[in-house]
Every structure is written in C-alpha cells, then in structure tokens.
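J.: 3D, please:
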Amino acid sequence: MKKYYYEEHEKTYQEIKRDNLLAWDQYHDPVQYNFDHFMMKPFLERALEFIHVTSKASSVFEYGCGTGAGACFMTERGFHVDAIDISPTAIELAKSIAIERNLKINYSNQDLLEMSRLHKEYDLILDNYCLQSIVTDSDRSKLYSIIKSGLKSSGYYIIATAMFNEVRSYGADSYYCGDSGIVYERTPSPDQYNEAIRINNEWWIPKRRHLTKDQLREEITNNGFSILFQEDGNLVCMKK
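T.: The predicted model follows:
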C-alpha cells in the first residue's frame, strides 16, 4: 500500500532533477525562490536570533529536508546536521549539492513515521514546510512523539508550515474540511491507499493539513510542547 504523501514528493523531485533545478520552493515559484533563498529562511534567521543558540557543537535534525536548503544553511553556520527525506531523488540531489559546497551533512533516505523514536538527542529539530504534508491525526500525533524522543530538554523545535487561508482556492479535485483543516485530493485508485475515504460517494486521499493559527497552537500544546514564539505557521517550541 502506498503512503499518501510519498508519490507527490518523489515525482516532484524527479521533475526538479530533470529540469536541473535545486529546490522545492524554486520548482513552485522560481521568480521568488532558489536554493539559497528558500521560503523558511527569513523566519529561521529570526528564530536563531530569538533562541540565542551557539552553533559550536550544536546538533540539528531536519526531517523532510528535500534537497537540503535548510540543512546547508545550518551547516554553513557551524551546526552539525543530520537530515532525512522520504524521496530517494531528493536525498541524491542533496548529497550532490553538499559535496559541491564542501559541506559535511549526514543525509539519509528515511520516512520519519516509519521510526519509533530518534536514536540521539538534538539541540534543534527543524520542520521546513513538511508538517502540512503529514495530514492524519494519527500520523501527526506519532510525528510529535518522535520529535519529543529526540529533542533535548533544553532543545528547540522550529516549525514553518502552511496555514489556512480564506482566499485560497482548492479547485474541483480537492475537498477542504474546515473542522479538521484537512485537504483531500480525489483519487481514482483508492485500493492503493490505507487512508482513502469516501466523501459524497467519491474517493479521496489526504493531501494537506491547513489549520488556523489557533488550531495549530492548540495541537502543538496538546502534543507536549510549549510555544515560545509564533507568527501564524512559524513557531519556536520546547518540550513541556
């Protein structure tokens, strides 16, 4: 059975490789973004100033790292970075970019949700627009549990995620559930997905989770984190 979030991501990174691009943000908006100017970068810079973490000997874990824009940004500032992504093509590109930039980053092709826990503790854990693609309640609960297993008591969990936007248009092949914030995508092959559900006599699979600011804040705190700082979908958290 396919995991609902795998196919889109691997296909996109194959297209990024084919088109000689370097990053997810660049693929979706090449005018505004590139590898060195990724969407999370401005907030990440503010977050690092806010928490005053020294980079010397500080360890970072990034899940859903893609081609490594965030991982390279942190490594260039002296952090020791471990990073994973479910897409083998993304990790292939990330390793190549790191070699070209003479950066030592420990990349691996893994699905965070196939782990039971992280096997070491980190000073910082980063989510660079991965969270919105982890959609179901059970998957998000498991994700937060895994993060807590590998975050030092003095460590910080830094998140940037897409949010509900009342002017966003989802199109005919998408269905948005306002109560849960889940965006579903129509599927012709429901038997391939454990998470496929019937809505209005049609089959859909989870695509995104777009919460309001208050919904996201409640979810984060209910899953064992204290929020130190929040700008809509940008947060700095610690374990309670």
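J.: make it CA atoms for all contacts and neighbour counts henceforth
T.: Noted.
J.: What ranges does this protein have for its helices?
T.: 6-18, 24-28, 41-51, 69-76, 88-100, 137-149, 213-222 (DSSP state H).
J.: I'd like to know which of the ones you listed is closest to Phe164.
T.: Shortest distance between Phe164 and those, using C-alpha to C-alpha, is found for helix 213-222: 8.0 Å.
J.: Go ahead and name everything in contact with the closest one.
T.: Around helix 213-222, the neighbours that count as contacts under C-alpha atoms under 8 Å, 6 or more residues apart in numbering are 163, 226-227, 232-233.
J.: if we go to 10 Å?
T.: 137, 140-141, 144, 161, 163-164, 179-181, 209-212, 225-227, 230-235, 237-240 (C-alpha atoms under 10 Å, 6 or more residues apart in numbering).
J.: For ChimeraX, what selects the buried ones among these?
T.: Here is the ChimeraX selection string for the buried members of the contacts of helix 213-222, based on 16 or more other C-alpha atoms under 10 Å:
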select :140,144,161,163,164,181,209,210,211,212,225,226,227,232,233,234,235,237,238,239
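J.: Point out the most buried one among the helices of the chain.
T.: Burial of the helices of the chain is given as mean neighbour count (mean count of other C-alpha atoms under 10 Å); helix 69-76 ranks first at a mean of 22.
J.: one more, for comparison:
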Amino acid sequence: MRYYHAEHESVYREIEKLGYTQWNDLFEHSGAWTYDHFQNRAFLERVITRLGLPAAAGTRVLEYGCGTGPAACFLAARGFEVDAIDLIPEAINLARRLAEERGVRVGFSVADVCALPAESVARYDLVVDSYCLQSIVTDEDRDAVFSAVRSRLGPDGYYVISTALYVPGRDAEDGFWYDASTGIYYREVPADSAADQLVEIDGRWYVPHRRHLSAEALRDELGAAGFQVLSLESSDAADVVCRVGSDEVSS
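T.: Coordinates of the predicted model:
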C-alpha cells in the first residue's frame, strides 16, 4: 500500500460515517472553513480575476487530489468545465453527491495523481492543487505529479498550488519525526506496517507523512521541475501561480 493511502482512506471513511462534507470538518482548529467557504477559495477568486480566465464553457480545469470537491464545485459553478480526481473512492462518491446537490457538473473520477499516464490527450487551461502536494512526499512521487501536470497543461495554461510550508519553531508532535534537510515529516507506524517507504529511525519505524518546504525551497523545486513561477504568496502556507517554462518573472 502506498504511504499516503491508508491515512486518506481512513479520514474519508470517517467523514462519510459522521455525515461531514470535507476534510477540515474533522479538526476543531479548522472550524472557520466550510465546504462552500474552503481554505483556498479567496486565492482561487484572485487567480481567476488576475489571469482573466473566461468563465465559459470550453475553459477547462483539472483539480487533482480534490477530496470531496469543494474547489471543483466552486469552479464549476462559475462556468468552467471541470474534471477532478482523487485517490479515495469514498471521497469521490461524496463529491458527486455534493455537486449534484449544488446543481453543478464536474467530471469526478478515482485516480492516483502519482500514477497517471505520462501523456494525456486532454489539455487544460488551469490545473489546481488544493493542499494535495504537501501529502506527496517523496522526490519520485513529486516528480511524477509535476510530469503529469506538464503533459496536461495547454500551451497557455496555468498551474496553481496551495500547500503548507515549513514554519520555523514548529516542533514535530509525538509520533512524528521531521527531517529538516528534506522538509519531510515522518509518521511512526508499527514495524509490521504494510505501507511502502518504511524508514527506521532510532529503532522505530516511520512512513513519509507530509512535506513542508520553505517558500524558497518550493520555488526552487518548481523551477527545477520546469515551471516558471509567476507569483508565490506565503505565510504558513503558499499560494503559487506558475506555468510551464523557466526563469521566474516575479515574486
């Protein structure tokens, strides 16, 4: 089982069981965020306006790691033609129901963004990441995501990302270990865990859990992956706009 699968499967099954609508419903500190007023909504609103994306049929959007679909439904409600994928079937089933309740059409499907075909027939004007990248931890998997994005963006397309960043002074909680050299948080698991990417640290076993880079390291990573960073707004999270190319043009 991939290191990111078990946690996400468990969370979405819990969301389904409790009658919740989105990931943040499970966490008290995230109470300000709702399905229709999700965490990166304001960023997406700014992006749509700033980039002058026509909210009309024919403007195509792909969101990967969509969860239960708040961002996908938001974009579809504004007239975009949206496809959205997630690894977990329970998340996609709930996303379809919530989209139907809102009267919007989204092409939801179950797929692992780390295992998409390298080449794609479909081309998109916008590819959206709403806090998925932080759960894609290893270099190999992040390279696979970036390759999938590059092959799916149209020639004038944009890649927009919201992701957590490393915050100095934030210590790893019990049961976790942070590697400052890579930005990887590891989560402790039983020694007989079926997850891949098991790592032994001081006699305990861990799996990759999150990757929280500094803003500078994230910018460098995107540049090395073949993206031109057009803007990067940061605090304890980053909102990034980029496109395929090189030589960043703004901060």
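J.: After superposing, what score do the chains get?
T.: The TM-score (TM-score structural alignment, normalised by the length of structure 1) is 0.96; 239 aligned residues with a C-alpha RMSD of 1.2 Å.
J.: about what we covered before: let me have the helices of structure 1 in CSV, extended by distance to Leu124 of structure 1.
T.: CSV is the format used below for those (distance: least, C-alpha to C-alpha, whole Å):
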stretch, distance to Leu124 of structure 1
helix 6-18, 24
helix 24-28, 22
helix 41-51, 10
helix 69-76, 10
helix 88-100, 20
helix 137-149, 10
helix 213-222, 16
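J.: Of those, which is nearest Pro190 of structure 1?
T.: So among the helices of structure 1, helix 6-18 is nearest, using C-alpha to C-alpha, at 13.8 Å.
J.: That closest one packs against which elements?
T.: On a contact count with 3 or more C-alpha pairs under 10 Å, 6 or more residues apart in numbering; DSSP states H and E, helix 6-18 of structure 1 meets helix 24-28, helix 88-100.
J.: Need these in CSV (columns: distance to Leu131 of structure 1).
T.: Output for the helices and strands packed on helix 6-18 of structure 1, formatted as CSV (distance: least, C-alpha to C-alpha, whole Å):
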stretch, distance to Leu131 of structure 1
helix 24-28, 15
helix 88-100, 17
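J.: Figure out which of the ones you listed is closest to Tyr129 of structure 1.
T.: Closest among the helices and strands packed on helix 6-18 of structure 1, using C-alpha to C-alpha: helix 24-28, at 9.9 Å.
J.: residue contacts, the residue nearest to Phe43 of structure 2 when sequence neighbours are not counted?
T.: Take Phe43 of structure 2 and drop its neighbours on the chain: the residue closest to it by C-alpha to C-alpha, 6 or more residues apart in numbering is Asp239, 7.0 Å away. When contacts are counted by C-alpha under 10 Å, 6+ apart, Asp239 of structure 2 is found next to 40, 43-44, 47, 129-131, 160-164, 215, 231-233.
J.: Kindly recompute the last result at 6 Å.
T.: By C-alpha atoms under 6 Å, 6 or more residues apart in numbering, the contact set of Asp239 of structure 2 is 161-162, 232-233.
J.: Same question for Arg78 of structure 2.
T.: Arg78 of structure 2 neighbours (C-alpha under 6 Å, 6+ apart): Ala55.
J.: How much space separates the residue of structure 1 most remote from its centre from Ser180 of structure 1?
T.: Here structure 1 reaches farthest from its C-alpha mean at Asn201, the gap being 31.5 Å by C-alpha atoms, centre = their mean. Asn201 of structure 1 sits 20 Å away from Ser180 of structure 1, going by C-alpha to C-alpha, to the nearest Å.
J.: Please apply the same query to Ser138 of structure 1.
T.: Going from Ser138 of structure 1 to Ser180 of structure 1 by C-alpha to C-alpha gives 13 Å.
J.: same check, this time on Ser96 of structure 1
T.: The gap separating Ser96 of structure 1 from Ser180 of structure 1 is 39 Å, by C-alpha to C-alpha.
J.: Please apply the same query to Ala162 of structure 1.
T.: 15 Å.
J.: Could you do Leu21 of structure 1 as well?
T.: As for Leu21 of structure 1, its distance to Ser180 of structure 1 is 34 Å (criterion: C-alpha to C-alpha).
J.: for Gln215 of structure 1, same thing?
T.: In terms of C-alpha to C-alpha, Gln215 of structure 1 sits 9 Å off from Ser180 of structure 1.
J.: Which strand in structure 1 has the most residues?
T.: Counting residues, the longest strand found in structure 1 (DSSP state E) is strand 151-160.
J.: quick check: that strand aligns to which part of structure 2?
T.: The alignment of strand 151-160 of structure 1 onto structure 2 (TM-score structural alignment) spans residues 153-162.
J.: how close does the matching stretch sit to structure 1?
T.: Once the two are superposed, stretch 153-162 of structure 2 sits an average of 0.4 Å from its aligned residues in structure 1 (mean C-alpha distance after the TM-score superposition for structure 1).
J.: what sits up against that stretch?
T.: So stretch 153-162 of structure 2 is contacted by 123-131, 238-243 (C-alpha under 6 Å, 6+ apart).
J.: out of those residues, which one sits closest to Pro54 of structure 2?
T.: Ranked by distance to Pro54 of structure 2 (C-alpha to C-alpha), the contacts of stretch 153-162 of structure 2 are led by Asp125 at 10.1 Å.
J.: With Arg204 of structure 2 as the reference, measure out to the nearest residue to the closest one once chain neighbours are set aside.
T.: Using C-alpha to C-alpha, 6+ apart and skipping residues adjacent in sequence, the residue nearest Asp125 of structure 2 is Gly157, 4.2 Å away. Counting by C-alpha to C-alpha, the gap from Gly157 of structure 2 to Arg204 of structure 2 is 44 Å.
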